[in-house]
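**Q** One predicted model, sequence on top.
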Amino acid sequence: MHNDTIVALATPSGSGAIAVIRLSGKEAITIASTCFKSVSNKDLNKQATHTIHLGHIVEDNRTIDEVLVSVFKDPNSYTGENVIEISCHGSSYIQQEIIQLFLRKGCRMATAGEFTLRAFLNGKLDLSQAEAVADLISSDNEASHQIAMQQMRGGFSSEISKLREELLNFASLIELELDFAEEDVEFADRTQFKTLVERITFVLKRLIDSFAVGNVIKNGIPVAIVGEPNVGKSTLLNALLNEDRAIVSEIAGTTRDTIEDEISIGGIGFRFIDTAGIRETDDIVESIGIKKTFEKIEQSQVTIYLFDASKAIDLLEEVRIEIEKIRNKYPQKPLLVIANKIDKLEDLELAKMQSKIPEINLLSAKTGFGVEQLTNSLLSLINTGALRNNETIVTNSRHYDALLKAFEEIQKVQYGLETGLSGDLLAIDIRQALYHFGEITGEITNDDLLGNIFANFCIGK
């Protein structure tokens, strides 16, 4: 299946200035040479790798387009095979004409992620690096881009491979002991092995713990903005997004459904959800919106409770009770309490409010006062220390699952060492730990796993 020559559009579909069509396979250069007429009469088959050539794509006597053809010869290419990349004009018609021409010449349309799959099968990337390619393409903020780049350069896989190699060395010595069981000899130094297992345990714990940060960085952090009707939730959302995304009016209950949008703060993606105001109502449509508000609070990782400072100055006890209700219902979720419309209050009133609710954040969504402090407060909820220190952060749920399983097996090994378990039983747990390490980098894999991973790629990558 992976010995034929594949072709696909490597740039987004649709019209544009330039499009790139990619071929990969043993016959890629030969097939391309039959359709390419160089302006200087060059033969593509005789050109050096990593060179670019100007000419035309032709079929019989018909010229389809003037193009630049890039030549990459195996094994020095992305896929490890012969690769041709054709930069043509971005007309959808031209793209399809060139692709159809190569299909007639013997190429096959590439499936999703097949170029990267071939790179993995040919040893150009390990599996975690290949998955990082998809993460890099989908990264939409600085933090997710930084993590994907580090993983694609092999930071995560090299850490796992090093641990696996050291564990494998000890596993080999323990397996050797089994061959000399009758002589009752030990080739593996148990003290040294115990030190290694403790170090592996420490690294696995750090990687597993990093998933909590990595997952929110990769997928964005959902933040629900809640409060009574007409306290300025939509105005706050507009101030955060710096655009009129939500409808704002003096009529209570204007927002009857949730409105979502995402922005990057300090390189981290935050998805803000403007919800319908919480209040007792007989309006059926508004009631549905309020029900959705509580659903969004359930789904969010951070809740912003907003209230109108100008109207609540004499009702601070009621506000405090509402805050406690949310805290008690969602004790694990960070809650930011914000008094909006403070531009309408006097200094003495502000002081009274702060004495009653010490954790309060002051804000005027209309003027923008306090918005920067709010964004700083949001960032403080995320542990970005590992990101700043360029430590390995796990973002992939498949890797997380494999790390948990490896950690479980390593704990069994550690217990076996402490209790003097026999070498044959230790070997069983070590093999299982090695298996789960191998799952991450692709040293142990199967067709179903590869199919699931690469099906999520875009065609042409």
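**A** Sure, I can see it.
**Q** From here on, just use CA atoms for contacts and neighbour counts.
**A** OK.
**Q** so where does residue 404 fall, helix or strand?
**A** In this assignment (DSSP states H and E), residue 404 forms part of helix 397-418.
**Q** Next up, a structure to set beside the first:
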Amino acid sequence: MSFSLAERNDTIIALATPQGVGAIAVIRLSGQDAIKLTNEVFFGKNLEKQDSHTIHFGTIRDGEKVIDEVLVSLFIAPKSFTKENVVEISTHGSSYIINQVIKLFLKKGVRPAKAGEFTQRAFLNGQFDLAQAEAVADLIHADSEASHSAALSQMRGGFSGEIQVLREKLIHFASMIELELDFGEEDVEFASRTELQELVERLLRVVEELILSFDLGNVIKNGVPTVIAGKPNAGKSTLLNALLNEEKAIVSDIAGTTRDLIEDEINIGGVIFRFIDTAGLRETTDTIEAIGVSRTQEKMKTASLILYLFDLGDTDLVEINRDVNKLENLGVPFLKIANKLDKANPELVSELKSKYPDTIFISAGNKENLEGLKVKILELVNLDKFKTGNTIVTNVRHYDSLIKTRDSLLDILRGIDDQITNDFVAMDIRRSLHYLGEITGEITTDDLLANIFSKFCIGK
């Protein structure tokens, strides 16, 4: 989705609120003629003589026909989201009214906006950089406190600011080395190799920190894939239902009734957890159940967290030890959860408290100590870094560019150690600058922009 220069000068229109019948709808226009064209169909005040950031009551008419009574909000360039003239028309939420208003403007030569075109214009007009533009989409789709905070921080330039500081420092050294190339025959040094090495090492530490933050950022943005695993009848489905406060999974005394994966999302402490109730972990001769058990094992390998659940009235320490050893070999963080506390074998409880003091004791059926379980689940996610306001990488495109930046910075250090010529050092620095510039939009291609903004909703 690339735009020609002519298209960028068009006045565009789109419904900015969700499709469907509602109390009100907001229709957005952006472009040089947005206010002028609206004024031609608006009966009320003369919009071309009003101040920016004002709202006006009147009617939208097609000739003598009144389509609707509306409120018109004016944002005069450059004081608008797109830095162009922007009009937002609040109509009643009838789909008929919406269609009639949009058709009226289309007849006047206004073009329907493409997906993400308003935000793309804001980026192209210098309202914010590319990373901030992408954060707009993340903010719209944020479904938890954590994802909202991460998107808001990025949209306000937290991530971009950090990248920009790094890039400016590197640009200074690049310019000095380029200058040395101009005086190659005179053997002069404008950029100290020691200072360059120190800078690159500092940049590497920051870049590595940002790369490492992606695991947390991915969790914040997409949710924590969490598998509930254990023997059949350990109470996995009961636990899922208790956490969800609904009967999502079938609960039965018959072993092996959960034969497929059941997934749902739960918000715990502002973080989305994607809980997966699985078939039991056991050997089985039932062909269908065996498929479910196999899927359980595959899901456990890709999970970010495993809730290992066992029945205090129907499990011995030998079984628990065996399962714990298997889970430790997977390398995935897991919690040991002793269920059915009301039916517990006292001897087993004592043994568990001695050998596994971090065991969480609950009764899923009676909803006992579920809040304590939630606290322990949150502790394993490790949100401390996020809560202290550190920059978090949530976008896979940024992560990929940071990986490439790190590799280029390492090439600079190797070049300094090997005392390679200035032109090769300059080349490695330019590559680092290129990948950092891809994040914020100093370096872009039409294909990249098309890919990013095509994922936005129409009207944003």
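**A** Happy to help now that I have it. All values reported here derive from a predicted model rather than from experimental measurement.
**Q** Can you give me the TM-score here?
**A** Their TM-score after superposition, calculated using TM-score structural alignment, normalised by the length of the second structure, is reported as 0.95; 454 aligned residues with a Cα RMSD of 1.6 Å.
**Q** about what we covered before: quick one: the helix holding residue 404 of the first structure to the second structure mean distance?
**A** Superposed on the second structure, helix 397-418 of the first structure shows a mean distance to its aligned partners of 1.3 Å (mean Cα distance after the TM-score superposition for the first structure).
**Q** Quick one: list the elements packing against that helix.
**A** Judged by 3 or more Cα pairs under 8 Å, 6 or more residues apart in numbering; DSSP states H and E, the packing partners of helix 397-418 of the first structure are helix 190-219, helix 423-441.
**Q** buried sites along the very next helix or strand once past the last one?
**A** Think helix 423-441 of the first structure. Next helix or strand after helix 423-441 of the first structure toward the C-terminus (DSSP H and E): helix 447-454. If you call a residue buried by 16 or more other Cα atoms under 10 Å, then helix 447-454 of the first structure has these buried ones: 453-454.
**Q** what's in contact with helix 447-454 of the first structure?
**A** By Cα atoms under 8 Å, 6 or more residues apart in numbering, the surrounding residues in contact with helix 447-454 of the first structure are 112-114, 117, 131.
**Q** what's the mean distance for it versus the second structure?
**A** Looks like 0.4 Å for helix 447-454 of the first structure (mean Cα distance after the TM-score superposition for the first structure).
**Q** so is residue 54 of the first structure in a helix, a strand, or just coil?
**A** strand (DSSP: H, G, I helix; E, B strand; the rest coil).
**Q** gap between it and residue 27 of the first structure?
**A** To residue 27 of the first structure, residue 54 of the first structure is 20 Å away according to Cα to Cα, to the nearest Å.
**Q** ditto for residue 411 of the first structure
**A** 50 Å.
**Q** which one's the longest strand in the first structure?
**A** strand 62-72 (DSSP state E).
**Q** in the second structure, what residues pair with the helix or strand just after that one?
**A** Next in sequence after strand 62-72 of the first structure, counting helices and strands by DSSP H and E, comes strand 83-90. Using TM-score structural alignment, strand 83-90 of the first structure lines up with residues 86-93 of the second structure.
**Q** Same question for stretch 143-150 of the first structure.
**A** Going by TM-score structural alignment: stretch 143-150 of the first structure matches residues 146-153.
**Q** ok, which stretches of the first structure are strands?
**A** Going by DSSP E, the first structure shows strands at 6-9, 16-24, 36-38, 51-59, 62-72, 83-90, 108-109, 221-226, 259-265, 268-274, 302-308, 335-340, 361-362.
**Q** okay if I get those as CSV plus distance to residue 96 of the first structure and mean neighbour count?
**A** CSV is the format used below for the strands of the first structure (distance: least, Cα to Cα, whole Å; neighbours: other Cα atoms under 10 Å):
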stretch, distance to residue 96 of the first structure, mean neighbour count
strand 6-9, 9, 26
strand 16-24, 10, 20
strand 36-38, 16, 22
strand 51-59, 13, 18
strand 62-72, 10, 19
strand 83-90, 10, 23
strand 108-109, 12, 18
strand 221-226, 40, 25
strand 259-265, 35, 16
strand 268-274, 36, 24
strand 302-308, 47, 23
strand 335-340, 53, 22
strand 361-362, 57, 20
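**Q** Turn the ones you listed into JSON lines, columns for distance to residue 251 of the first structure.
**A** Shown next, in JSON lines, are the strands of the first structure (distance: least, Cα to Cα, whole Å):
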{"stretch": "strand 6-9", "distance to residue 251 of the first structure": "51"}
{"stretch": "strand 16-24", "distance to residue 251 of the first structure": "45"}
{"stretch": "strand 36-38", "distance to residue 251 of the first structure": "66"}
{"stretch": "strand 51-59", "distance to residue 251 of the first structure": "63"}
{"stretch": "strand 62-72", "distance to residue 251 of the first structure": "59"}
{"stretch": "strand 83-90", "distance to residue 251 of the first structure": "49"}
{"stretch": "strand 108-109", "distance to residue 251 of the first structure": "56"}
{"stretch": "strand 221-226", "distance to residue 251 of the first structure": "17"}
{"stretch": "strand 259-265", "distance to residue 251 of the first structure": "17"}
{"stretch": "strand 268-274", "distance to residue 251 of the first structure": "16"}
{"stretch": "strand 302-308", "distance to residue 251 of the first structure": "14"}
{"stretch": "strand 335-340", "distance to residue 251 of the first structure": "17"}
{"stretch": "strand 361-362", "distance to residue 251 of the first structure": "23"}
